[in-house]
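A.B. asks: Here is a sequence with its predicted model. Questions after.
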Amino acid sequence: MIEYELRAWIRTAISRSVRNTEICFNSNVYLPQCLFTCKTLVDLTLICPADIPVSFDVYLPALKKLALGIVMYESAESFSRLLSSCPVLEELIMGSFVARSSRMCFYVCSPTLIRLTLYPSLKLVAHGFYRNRYRVKIDTPALRYLRAYEPISEDFSARALTSLMEADIVFVNEAPIERDAIHSRNILEFLGRLYNVKCLKLSTTPMKVPDSAFSALTIRFPNLTKLELAANWRVDWRFLSYILGNADNLEVLIIHKVTCWIEPPHQVPTCLLSHLRTVTISLFECAEHEFELISYILRNAKVLKRMDIHFELHGIDLKGKFDGIKRISLFERGSKTCELVFH
């Protein structure tokens, strides 16, 4: 389909009160202005190198879901105007941030947004591909579901997300090692905005949190009932003991790979004594720190119902697996009803 045919197709669809539209195009395309003033559109997907200029009149009064990929933004204002012109928007998916400025700030501001997915990869026009150059700010008081991949770039921040129920966050640090302190503080500040979350999945690339930044933590997670640390979790493992100590109502803990373990320095976390019921550990390789973590949980989790341990088959032989099962089976258990399941 050539470009003028695409524009004609769009105009025809709009004239027939289209509700759902998905436009995917590989080459640069000029989208007709009527697309951005359509009164009937409910679901719009744009995956094409089309330009969103500041001069466009935009008003999409019925739009509830918007997915953007490869779309080019003339300026931060063009993106902000697009969002502000969607008064009932409930879901936003953003990928491949494309801008004409290397310092552009994407301000995600919407009082109605419930679901937000970000997986940016910045392309600077005429300058090739760059990362760590854009900024993202979130102001979405009604947001309940957040999924963000590679959010920490030059700056990633949010106002208090008081309505948030679920978050799946991947922190990617591509900055030089000497900027680890800045990167880790960004993570800590952002985690502080998630204090009301009920289900939290975290992943990050390698980094070291400075003692000064970690000791200043004052975050509590009173509503957190499920915590999942993804397979490529590589952050300072003091985070796990910290979250356990500050999530009194945690019921479900999933760890896809234990790379380190540091026992909480003070009293046993409240969640282990009164709420933690299910623990799953994947990619278990019979390393000593893995045994230490399992022993600590089994010994202190007073209401634990089940612990599932999935062995990494490529990391150990059958004898190693058998010896590991035997050793764990002999660990002291704080819960007499806890079931151990090996996979």
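C.D. replies: Noted; the coordinates are in hand. Numbers count the residues shown, from 1 in each chain.
A.B. asks: alpha carbons only for contacts and neighbour counts from here, please
C.D. replies: Fine.
A.B. asks: Stretch 96-114 spans what distance, first to last residue?
C.D. replies: Using C-alpha to C-alpha, to the nearest Å, the end-to-end distance of stretch 96-114 comes to 21 Å.
A.B. asks: what does it rub up against?
C.D. replies: Under the criterion C-alpha atoms under 8 Å, 6 or more residues apart in numbering, residues 69-76, 79-80, 83-84, 87-92, 119-125, 133-145 lie in contact with stretch 96-114.
A.B. asks: now do stretch 182-200
C.D. replies: By C-alpha under 8 Å, 6+ apart, stretch 182-200 touches 152, 155-169, 171, 173, 175, 207-210, 213, 217, 219-228.
A.B. asks: Below is an additional structure, to be compared with the one above:
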Amino acid sequence: MTDCSKDVINGLPDNLLCQILSNLSTKEAALTSLLSKRWRYLFALVPNLDFDNVSSLHPETVMEDQTSFIDFVDRVLKLRGKDHVGKFSLKCGDGIEDEDVFPWISNVLRHGVSDLALHVSPRLVYWLPSKLFASKTLVRLKIGPEDGPRIKLRNVSLTKLKTLIIDSVVFAEGEIGFTKLLSGCPVLEELGLRNLAWDYWDSCTVSSKILKRLTLCCAQCDENPKSVLFDIPNVVYLEYSDNIAHKYPKGNFDSLVEARINIRMTNDQKANVRYVSDGDEETEMVGNATDLLMGICNVKTLYLSYDTLETLNFCCEVIPVFYNLTHLTIESNPEVGWDSLPDLLKSCPNLETLVFQGLLHKATNRCGDVCLCLGLEKSLSSLSQCPVKFLTILKFGEAYHDDDGDLNVEMEKIKHFLKKIPNLEQLIIYYNSPIDNDLAEVSSQLQMLTEVASLKCKIKVISDNISFSSIVPISSSMNSGLLL
């Protein structure tokens, strides 16, 4: 018979207990020191350290909490002595100064840290120490938040680094500094740079034969880069956000599978093209995205922001054919038209899944029969030739929930899709309304639809509202019985 009173946990070896404690924050792990003498210092020996004082701060005790936090981190690092550090995660807000943070970083670097994540307020820690970019042991480095400490990248030597994610970065030497970063990380496979300030650069070249994932999101500014070149033949995932460049030299995206593109015009350029467009005048392109699209045309999954839709309308000579594209997501905005969408859909002959993040957009006479926002309908339909089988509508009714007119506009667009897309097998509408009857109303309107292009289409209305059924099956003349 098994002895149920036996203390199984205390019978485990120290190294296994440390691995278990590594799944907790260091603060939570420290509470186990109250269990017994054996547990008193065990928490400080875990290979992974996670310090977070932001979520636990109370406004009335900020100074006291910060002082206690500093003492706690100092104590844990002192107890560890010379033990190896596997992962060090630090998240701290105002009140933690560089004179506190720098010794902690130096400590874990000396002890061979391989995974370092820093989330530090920029108010008192503005520049991080340069020694951070000369580690011989770091495999993963993440620095944030978005408006966090700035990084001056001069000399970089991170010989083992495979993942680098920085949410705010300033290159002290412009493009030269960027080149130094890539050359100083010879085995880098994932690079994420957000809020990148390169508004004073003439051009940029992203060249790496090793990279597999690239996120390059540039800060908003009033300038357009002259030239942006991508030579990243092994990248499978690309996220690119920037003002449109004047030129995109022929790039290399041979392995690209998924891309998220947000190319935008400056505010002045947007105001100018919208003014000219409303007057039906010809506009001069401020940049040319054609070569960028040509480079990524082998992609299988593509996300386009509403800024990109507008930019393609005014800054693209021709949309190339995306033969491999099977999944397309379109973001909508009430201030931006769908003018470029008809040509885009015609250029996706094998598209299977189409997702709309919102349906409200600026009404124009240039979006053809993709919608009927101005009551225009053509005999030759880009939708009637659309091969899409799965259509998803996100954020239905979310933009203007109190405006019944806008809700009716969205419903009419959905009905139009059902009437035109011939191969549609499934339509899913995400409608997170707080009112239960809203979902029933959408269901009722779709049930009354008699003219459809696909008799096999199944429709679902889904809501996260816990007071209503998460899935509302809809029966219609297009189906027999309930659709599940």
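C.D. replies: Looks like it came in fine. Fair warning: this is a prediction, and the values are worked out from it, not measured in the lab.
A.B. asks: Can you tell me which of the contacts of stretch 182-200 of the first structure are buried?
C.D. replies: When burial is judged by neighbour count using 16 or more other C-alpha atoms under 10 Å, the buried members of the contacts of stretch 182-200 of the first structure are 152, 155-158, 160-169, 171, 173, 207, 209, 219-221, 223-228.
A.B. asks: Among the residues you listed, which ones are in strands?
C.D. replies: Among these, the members found in strands (DSSP state E) are 155-158, 166-169, 171, 226-228.
A.B. asks: now, which of those sits nearest residue 258 of the first structure?
C.D. replies: Top of the list for closeness to residue 258 of the first structure, among those and by C-alpha to C-alpha, is residue 228 at 11.9 Å.
A.B. asks: Could you pull out the helices in the first structure for me?
C.D. replies: 3-15, 76-84, 180-191, 211-215, 238-246, 270-274, 288-300, 318-329 (DSSP state H).
A.B. asks: closest one to residue 65 of the first structure among the ones you listed?
C.D. replies: helix 76-84 (11.1 Å).
A.B. asks: Quickly name whichever of the ones in strands among the buried ones among the contacts of stretch 182-200 of the first structure is closest to residue 180 of the first structure.
C.D. replies: residue 171 (12.2 Å).
A.B. asks: Settle this for me: that closest one is touching residue 153, isn't it.
C.D. replies: No - with contacts counted by C-alpha atoms under 8 Å, residue 171 of the first structure stays clear of residue 153, the gap being 9.0 Å.
A.B. asks: Now for residue 80 of the first structure, how many residues are close by?
C.D. replies: 18 (other C-alpha atoms under 10 Å).
A.B. asks: Please report how far the aligned partner of it in the second structure lies from residue 161 of the second structure.
C.D. replies: Under the alignment by TM-score structural alignment, residue 80 of the first structure pairs with residue 179 in the second structure. As judged by C-alpha to C-alpha, residue 179 of the second structure and residue 161 of the second structure stand 16 Å apart.
A.B. asks: how much space between the equivalent of residue 193 of the first structure over in the second structure and residue 224 of the second structure?
C.D. replies: By TM-score structural alignment, residue 193 of the first structure lines up with residue 295 in the second structure. The gap separating residue 295 of the second structure from residue 224 of the second structure is 20 Å, by C-alpha to C-alpha.
A.B. asks: Look at these two and report which has more neighbours.
C.D. replies: The neighbour count for residue 295 of the second structure versus residue 224, taken as other C-alpha under 10 Å, is higher for residue 224 (23 against 19).
A.B. asks: was I right about the more buried one contacting residue 248?
C.D. replies: No - look at residue 224 of the second structure against residue 248 with C-alpha under 8 Å: they stay out of range, at 11.9 Å.
A.B. asks: Tell me, how many residues neighbour the nearest residue in space to residue 203 of the second structure that is not next to it in sequence?
C.D. replies: Once flanking residues are discounted, residue 203 of the second structure sits nearest to residue 227: 4.6 Å by C-alpha to C-alpha, 6 or more residues apart in numbering. When neighbours are counted by other C-alpha under 10 Å, residue 227 of the second structure registers 17.
A.B. asks: Check residue 446 of the second structure too.
C.D. replies: 19.
A.B. asks: Would you mind measuring from it to residue 195 of the second structure?
C.D. replies: 43 Å.
A.B. asks: So what angle separates the directions of the longest helix seen in the second structure and helix 98-110?
C.D. replies: Across the second structure, the longest stretch assigned as helix under DSSP H is helix 62-80. Computed by axes from the mean of the first three to the mean of the last three C-alpha atoms, to 10 degrees, the angle separating helix 62-80 of the second structure from helix 98-110 equals 20 degrees.
A.B. asks: which bit of the first structure covers helix 62-80 of the second structure?
C.D. replies: The counterpart of helix 62-80 of the second structure in the first structure, using TM-score structural alignment, is absent.
A.B. asks: Which positions in that helix come out as buried?
C.D. replies: In helix 62-80 of the second structure, counting by 16+ other C-alpha under 10 Å, buried: 62, 65-66, 69-70, 72-73, 76-77, 80.
A.B. asks: Could you dump those residues into a markdown table and include distance to residue 404 of the second structure?
C.D. replies: Below are these laid out as a markdown table (distance: C-alpha to C-alpha, whole Å):
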| residue | distance to residue 404 of the second structure |
| --- | --- |
| 62 | 46 |
| 65 | 49 |
| 66 | 50 |
| 69 | 52 |
| 70 | 54 |
| 72 | 55 |
| 73 | 55 |
| 76 | 58 |
| 77 | 60 |
| 80 | 63 |
